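Asks: Just to be clear, the model below is a prediction. Sequence and coordinates:
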Amino acid sequence: MTYNIAILGASGYTGAELIRLIAGHSSMKIKALGGNSKAGQRMASVFPHLRHMDLPDLVTMEEIDFSQIDLCFCALPHKTSQEVIAKLPKTLKIVDLSADFRLRDPEEYQRWYGNPHAAMEQQAEAVYGLTEFYRDEIRAARLVAGTGCNAATGQFALRPLITAGLIDLDDIILDLKCAVSGAGRALKENLLHAELSEGYHAYALGGTHRHLGEFDQEFSAIAGRPVKVQFTPHLMPANRGILATVYVKGDAQAIHKALQSTYVEEPFIDVLPFGEAPSTRHIRGSNFCHIGVTGDRIEGRAIVVAALDNLTKGSSGQALQNANLMLGIEETEGLMMAPLFP
């Protein structure tokens, strides 16, 4: 069976990544591409690397006949996404890549994103889209909220350790480096080549990054009490990739075993041999996440390092993985491509 797919926000990086992934999918056909700012244009002119594909032209959302669509990916900015999704047919399956349905508490959403939630009916049915930990709920969902790319990386490293009670919950330091595509495709002065290249800087210092809302929500739910991590993101002059270095108090060998046992059957999570560290070079363009563990010279401390591609496993690949589950397709379909190297 072939399912008809719509992508809203197809002129952005995550939209283009969805198209690239669906190109290798045996059960999905792209029926409509929404992109209001570039409506009327051909995808070959917006993204020349996709010119070999037979794709519909970009149109406004109002021009799409959703009665012909089986599943819609919504790759729009937060705030816009909830307004759009509230107007879509109530029976349409949706995977949202924005932040609008990640936080279950509307007060937390307003705190982190600065505006009231405008689609609480849809929020009530949304399932958090971290596939490896919400698989059963995602299968039965109509609306899935994709995670933040930084939030996904940190959770892959830490969720099993919190569940197993292996680390000090009051002493978690998460140092994360993210490539520039995580900031989206909009023109921004600080992302110009001359401003960004040959440099490397921290941002959202002091606990102001919005993905902390996801860490607080998910880690506290696992632990059964409030858990707050110390988190500093850094922008690196690379197109793709996230590398998270997590410093914890706990036995490094036990931490490694817990991660291995958690992910042993997971097709996209690879725990490296003890003492090895992953690199963003080795997951680029793929839906894989590599995790490494080592001890520290300070007794009783461990270092966990996780790497994934922010556009694939951190966003569009995760979205396709969830869509496969929602449509009853093999979860790995369209996602087993090898990483790009060098």
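Replies: Cool, the structure landed.
Asks: okay, CA-based contacts and neighbour counts for the rest of this
Replies: Fine.
Asks: got the contact list for the top helix by length along the chain?
Replies: As far as residue count goes, and with DSSP state H defining each element, the longest helix of the chain is helix 149-163. Defining contact as CA atoms under 8 Å, 6 or more residues apart in numbering, one finds that helix 149-163 is touched by 130, 167, 169, 174, 176, 178, 182, 211-212, 214-215, 219, 222-223, 242-244, 246, 255, 258-259, 262, 291, 304-308, 310-311, 313-315.
Asks: All the strands of the stretch 1-150 of the chain, in order from the start?
Replies: Counting by DSSP state E, counting those that start in this stretch, the stretch 1-150 of the chain has strands at residues 3-8, 28-34, 58-59, 71-74, 93-96, 127-128, 143-145.
Asks: For these, give me JSON lines that also has distance to residue 283 and mean neighbour count.
Replies: Written out in JSON lines, the entries for these read as follows (distance: least, CA to CA, whole Å; neighbours: other CA atoms under 10 Å):
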{"stretch": "strand 3-8", "distance to residue 283": "25", "mean neighbour count": "21"}
{"stretch": "strand 28-34", "distance to residue 283": "24", "mean neighbour count": "23"}
{"stretch": "strand 58-59", "distance to residue 283": "30", "mean neighbour count": "23"}
{"stretch": "strand 71-74", "distance to residue 283": "23", "mean neighbour count": "25"}
{"stretch": "strand 93-96", "distance to residue 283": "23", "mean neighbour count": "27"}
{"stretch": "strand 127-128", "distance to residue 283": "24", "mean neighbour count": "24"}
{"stretch": "strand 143-145", "distance to residue 283": "23", "mean neighbour count": "28"}
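Asks: Take this one as well and set it beside the first:
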Amino acid sequence: MTSKPIRATIVGGTGYTGAELVRLVLGHPSLELASIVGNASAGKPVAEVLPSLRGVVHGQVQPFDPAAIAEQADVAFCALPHAASAKAVSALRQRGQKVFDLSADFRFEDLAVYEAWYGEHPVPERLSEAVYGLVELHREELRDADLVAVPGCYPTASTLALAPLVNNGLIQLDGIAVDAKSGVSGAGRGVSGATHFPESAEGVRAYKAGSHRHGPEIEQELSRLAGAPVRIAFVPHLVPMTRGILATCYVQPANPNLTAARCIDVARELYQGSPSVLVLEEGLHPDTLWVRGSNRVHIGYAQARPGGTIIAMSAIDNLVKGASGQAIQCLNVRFGLDEGAGLQATALWP
């Protein structure tokens, strides 16, 4: 346990996940905000870049200076794009800084898989340092991790729904299909036609079907649980809301006697004691509105017919449990704090 505040710097603190980190750090009983670091926004008042912090956080956005960060902070959260994050993380680790990285740069165990989807890795020698930060499945490894790779939003929702079934050998490993729908904040703060209000507010569209970078991340975790290679069909969709992910996964039972009730039982056993995961009663289906703004995960199971397809569902807030809240949860475990510290807020409902 720690008695004095843990000083946290947020690198890339002016995007959506960075701003969410600021909000969560400010509300955490054991954390103190040391600084917000930006690139193009360096030198500008925080209130100008992040209007929601007007009157709350004073001062300016700081430039990236790893020596200064190491001096003024105990931990750093990195919310930068891939490749750029790897270089920043490496510079911070060289100075002994504990880092929670929200990019994809340290999520993959296999360098070849990373480079097939993201290109050349700037610091491949650091991959072995990282622990994958899906707390519910890597809690013990996180207790002494100094570099944490915070999972992606889609992998968090999808993996948590499927993990109990794979872990207990209840489903066939072939033919797993994941249909996931996300709000537009998942695309980041940058402006694009796809997320422009007139083009996103009245329609639902699939994108990068079968070729989204989060697919191999889901496969990595499921393969680890199965002890054998797992391949999935992953189709993400953009829906006209700001926050939230609903993942609906279709799998075939390994035994025709498998029921939704059995799936619920094994999921509750796996996630027993988790401050974040709630496995719903049979007949209830997860809703993104029930978790919006919170670090909660709602998981549900259904079955098409006796002996038929199992439907595993999960709802999260993509900016909280799918990113910043999960990073805080990892920090709590790493520093011996209550795992749910600073993450007890209920959903913003309605």
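Replies: Arrived safely, thanks for sending. Keep in mind it's a predicted model, so treat the numbers as computed, not measured.
Asks: circling back: can you tell me what part of structure 2 the longest helix of structure 1 aligns to?
Replies: Aligning helix 149-163 of structure 1 against structure 2 (TM-score structural alignment) gives residues 153-167.
Asks: Have a look at how far, on average, the matching stretch is from structure 1.
Replies: Between stretch 153-167 of structure 2 and the corresponding residues of structure 1, superposition yields a mean separation of 0.5 Å, by mean CA distance after the TM-score superposition for structure 1.
Asks: from the middle of its chain, how far away would that stretch be?
Replies: Taking the mean of its C-alpha atoms, stretch 153-167 of structure 2 sits 12 Å from the chain's own mean (CA atoms, centre = their mean, to the nearest Å).
Asks: Which position in structure 2 pairs with residue 233 of structure 1?
Replies: Superposed on structure 2 with TM-score structural alignment, residue 233 of structure 1 falls opposite residue 236.
Asks: With residue 295 of structure 1 instead?
Replies: With TM-score structural alignment as the criterion, residue 295 of structure 1 matches residue 303.
Asks: can you count the residues close to that match?
Replies: The number of residues packed around residue 303 of structure 2, counting by other CA atoms under 10 Å, is 22.
Asks: Looks like it contacts residue 285 (just checking).
Replies: No. When contacts are counted by CA atoms under 8 Å, residue 303 of structure 2 is not listed as touching residue 285 (11.9 Å).
Asks: hang on, the earlier thing: ok, of the contacts of helix 149-163 of structure 1, which come out buried?
Replies: With neighbours counted using 16 or more other CA atoms under 10 Å, those contain these buried positions: 130, 167, 169, 174, 176, 178, 182, 211-212, 214-215, 219, 242-244, 246, 255, 258-259, 262, 291, 304-308, 310-311, 313-315.
Asks: Out of the residues you listed, which sit inside helices?
Replies: Counting by DSSP H, these contribute 212, 214, 215, 219, 255, 258, 259, 262 to helices.
Asks: and the nearest residue to the third one once chain neighbours are set aside, how many residues sit next to it?
Replies: Think residue 215 of structure 1. By the measure of CA to CA, 6 or more residues apart in numbering, the closest residue to residue 215 of structure 1 outside its immediate chain neighbours is residue 151, 6.4 Å from it. Here the count is done by other CA under 10 Å, and residue 151 of structure 1 has 18 residues near it.
Asks: Next: residue 21 of structure 2.
Replies: Each residue near residue 21 of structure 2 was counted by other CA under 10 Å, and the total is 30.
Asks: aligned partner of it in structure 1?
Replies: If you follow residue 21 of structure 2 across to structure 1 using TM-score structural alignment, you land on residue 18.
Asks: what's the answer for residue 182 of structure 2, then?
Replies: In structure 1, the residue paired with residue 182 of structure 2 according to TM-score structural alignment is residue 178.
Asks: Spit out the contact partners of its match.
Replies: For residue 178 of structure 1, the contact set (CA under 8 Å, 6+ apart) comprises 150, 233, 234, 235, 236, 240, 241, 242, 243, 310.
Asks: what about structure 2, which of the residues you listed hold up?
Replies: Among the contacts of residue 178 of structure 1, the ones whose aligned partners also stay in contact in structure 2 (both residues aligned by TM-score structural alignment, their matches' CA atoms under 8 Å) are 233, 234, 235, 236, 240, 241, 242, 243, 310.
Asks: Taking the residues you listed, tell me the two that lie furthest apart.
Replies: In these, the most distant members under the criterion CA to CA are 233 and 240, with 14.8 Å between them.
Asks: Show me what residue 130 of structure 1 lines up with in structure 2.
Replies: Correspondence of residue 130 of structure 1 to structure 2, assessed by TM-score structural alignment: residue 134.
Asks: Next, count neighbours for the nearest residue to its match once chain neighbours are set aside.
Replies: The shortest distance from residue 134 of structure 2 to any residue other than its chain neighbours is 6.2 Å, reached at residue 151 (CA to CA, 6+ apart). Applying other CA under 10 Å, we find 28 other residues in the vicinity of residue 151 of structure 2.
Asks: same thing with residue 176 of structure 2?
Replies: 17.
Asks: repeat for residue 193 of structure 2
Replies: Burial measure for residue 193 of structure 2: 9 neighbouring residues, criterion other CA under 10 Å.
Asks: what's the counterpart of it in structure 1?
Replies: With TM-score structural alignment as the matching criterion, the partner of residue 193 of structure 2 in structure 1 is residue 189.
Asks: Assess the claim that its match and residue 195 are in contact.
Replies: Yes. Contact status for residue 189 of structure 1 versus residue 195: in contact at 7.4 Å, counting by CA under 8 Å.
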